[in-house]
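> let's see this in three dimensions:
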Amino acid sequence: MSTQQHEQDRVEPGAAEPVMAATGLVKRYGKVTALRGADFELLPGEIMAVVGDNGAGKSTLIKALSGAIVPDEGEIRLDGSPVRFHSPLDARKAGIETVYQTLAVAPAMDISSNLFLGREQRKPGVRGSVFRMLDRKAMRAAAQDQLDALGVATVQNIDQIVETLSGGQRQAVAVSRAAMFGTKLVIMDEPTAALGVKESGQVLDLIRRIRDRGLPVILISHNMPHVFEVADRIHVHRLGRRAALVQPGDYTMSEVVSLMTGALSLDSDGALVDPSGHRAEVDEQGHAVAVDG
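Alright, predicted model coming up:
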């Protein structure tokens, strides 16, 4: 699907039921409250970026959505139905795949084995059910089909050992695996961290292709240029809750950073205001300045 086609087909906010929605999430760790009534929505066919300063609670939010933690309060809905995940396995069974920053790949195994890690296919009949023999031929064919479908051209040999791949190629394997088994959505945690410019661009292209195939993506990133390059909407997280929900074309990077830090917020009309409630803007040096009042 072309970029122009995606622009035409993109679902506008409020036009469809969210694939995933969270309301009033609360998570406490002793005396520390990491989530303070956090809300979240992911629409069909979109890339939703989640940004926030260190300690904002965005990692806790993503852990709640991916089943890594259980919120103390609040509700998560998947396709409109309440769900309660007690582990990442519960989320995976529901069709939610997560690509962690640390990359859960097995370096000593080949690419096809990594794509089917934990979901190995057995040979049909007695050989599979009794002798537990793996159907490596079928897994290699399915893995190659997946890489081809996603346009992963940097990997030439499906039997290549993962530890011999570059950082970007390893990331492509992890992302391809998530797209292969994610039926509802994919969560990506800092997918371009520690990658060079060329490899980052390849991963961003891969994320777009996953979105364009109809699988919505939650993207957690500190890299604002990458966020503005691929995100359809941006969830700004601050002090344990959603501080703003914006579209990249409506605000600049500097303005989104100001929303992250609390230098600015949005009023009911979506206008930027300073802590005193006065209309404000960001100057060329990146400083928030009042423009009225």
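> please make it C-alpha for all contacts and neighbour counts, starting now.
Fine.
> strands of this protein, start to end?
20-29, 32-42, 47-52, 73-78, 81-83, 96-99, 185-189, 217-220, 233-238, 241-246, 265-266, 272-273, 280-282, 288-290 (DSSP state E).
> show me which residues of the third one are buried.
To tie it back to what came earlier, the one meant is strand 47-52. Neighbour-count burial for strand 47-52 flags 47-52 (criterion: 16 or more other Cα atoms under 10 Å).
> I have a second one here; can you model it like the first so I can compare?
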Amino acid sequence: MSIDASRPEIAIAGRHLAKKFGHVQALSDASITVPSGKVVALFGDNGAGKSTLLKLLLGIHQKDAGELIVADEPVELRSVRDAQELGVDCVYQDLALAPDLSVVDNMFLGHELTRAGALGWAGFVDRAEMQERTDEALRRLSIKLPSLTVAVQELSGGQQQALAVARAVMWSKTAVLMDEPTAALGARQSEIVCDLMRTIAASGLGVLVVSHDLPRVLKVADTVTILWRGRTALEAPAEDLTVPDVVATMVGYGVGEAA
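All right, here's what the predicted structure looks like:
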């Protein structure tokens, strides 16, 4: 895949973000930048603010201070719908798939295609077009599933994860955010998902990965952002970091310092 030269330099970013819930300061000064065509890993210990930052970028929560940027432009995200309209989608940790529905139905859940019926009324689901687009979307990411009509509950964990990724990519124009995409997956399935991250980035989308899988995600990421107590403690090229470096920063020690 080749990156579209017309794509923005910054897919999505947050600068000096702050968010408070009652007396709890979840974020005090968090910044992250996800360039188009790059994979950015977001690391942090439990309670560091990763989930809050992700939800600010998705419009689930609204920031108290700071700036959000999508496609090089400052934006205000007041809902998930706002983020989606700007081309930002997410692969959630629970995948948000409907297990009883088919692969095609899950890909188009909430986006069903219809065609005109008698007298011009639009009341027929265009299943043939939906199946064709699903097949194309999966092929583009080199995802192989046993059938497009099989119920999602019949797929393996890795196949379900790949489907959730493909769905997010199909409806994204700017960035794909991933929340713990390799959680509960085996080694081989995790490698497949990490390969998908690189494929998505190669298409020109920005990819943000929130993960505890440090060794695997560190290998696939271009840059790393680490949160510590609601602040950005480090932003650096992934190739300059080791797992001990990341862990040291996550627990509050400087990179390269011993505990």
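> would you pull the TM-score for this pair?
The TM-score (TM-score structural alignment, normalised by the length of structure 2) is 0.94; 255 aligned residues with a Cα RMSD of 1.8 Å.
> got the strands of structure 1 as TSV, with distance to D148 of structure 1 columns?
Formatted as TSV, these follow (distance: least, Cα to Cα, whole Å):
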stretch	distance to D148 of structure 1
strand 20-29	28
strand 32-42	27
strand 47-52	22
strand 73-78	29
strand 81-83	34
strand 96-99	20
strand 185-189	19
strand 217-220	20
strand 233-238	28
strand 241-246	34
strand 265-266	43
strand 272-273	44
strand 280-282	44
strand 288-290	47
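> need the counterpart of C194 of structure 2 in structure 1.
Matched by TM-score structural alignment, C194 of structure 2 corresponds to L204 in structure 1.
> so the residue mapped onto A30 of structure 2 from structure 1 versus H237 of structure 1, what's the distance?
Under the alignment (TM-score structural alignment), A30 of structure 2 pairs with A38 in structure 1. Separation of A38 of structure 1 from H237 of structure 1 (Cα to Cα, to the nearest Å) stands at 9 Å.
> the two: who's more crowded?
H237 (28 against 25; other Cα atoms under 10 Å).
> that one contacts V256, correct?
No. When contacts are counted by Cα atoms under 8 Å, H237 of structure 1 is not listed as touching V256 (10.7 Å).
> quick one: contacts for the spatially most central residue of structure 2?
For structure 2, the residue nearest the mean C-alpha position is L177 (1.5 Å; Cα atoms, centre = their mean). L177 of structure 2 makes contacts with 54, 88-91, 207-210, as judged by Cα atoms under 8 Å, 6 or more residues apart in numbering.
> repeat the analysis, applying 10 Å as the threshold.
Neighbouring residues of L177 of structure 2 by Cα atoms under 10 Å, 6 or more residues apart in numbering: 12, 34, 39-40, 54, 57-58, 88-92, 165, 168-169, 206-210.
> which one in structure 1 is aligned with it?
In structure 1, the residue matched to L177 of structure 2 (TM-score structural alignment) is I187.
> residues in structure 1 aligned with stretch 45-53 of structure 2?
With TM-score structural alignment applied, stretch 45-53 of structure 2 matches the range 53-61 in structure 1.
> what comes up buried for that stretch?
53, 56-61.
> wait, I158 of structure 1 sits on A141?
Yes. Using Cα atoms under 10 Å, I158 of structure 1 is in contact with A141, at 8.9 Å.
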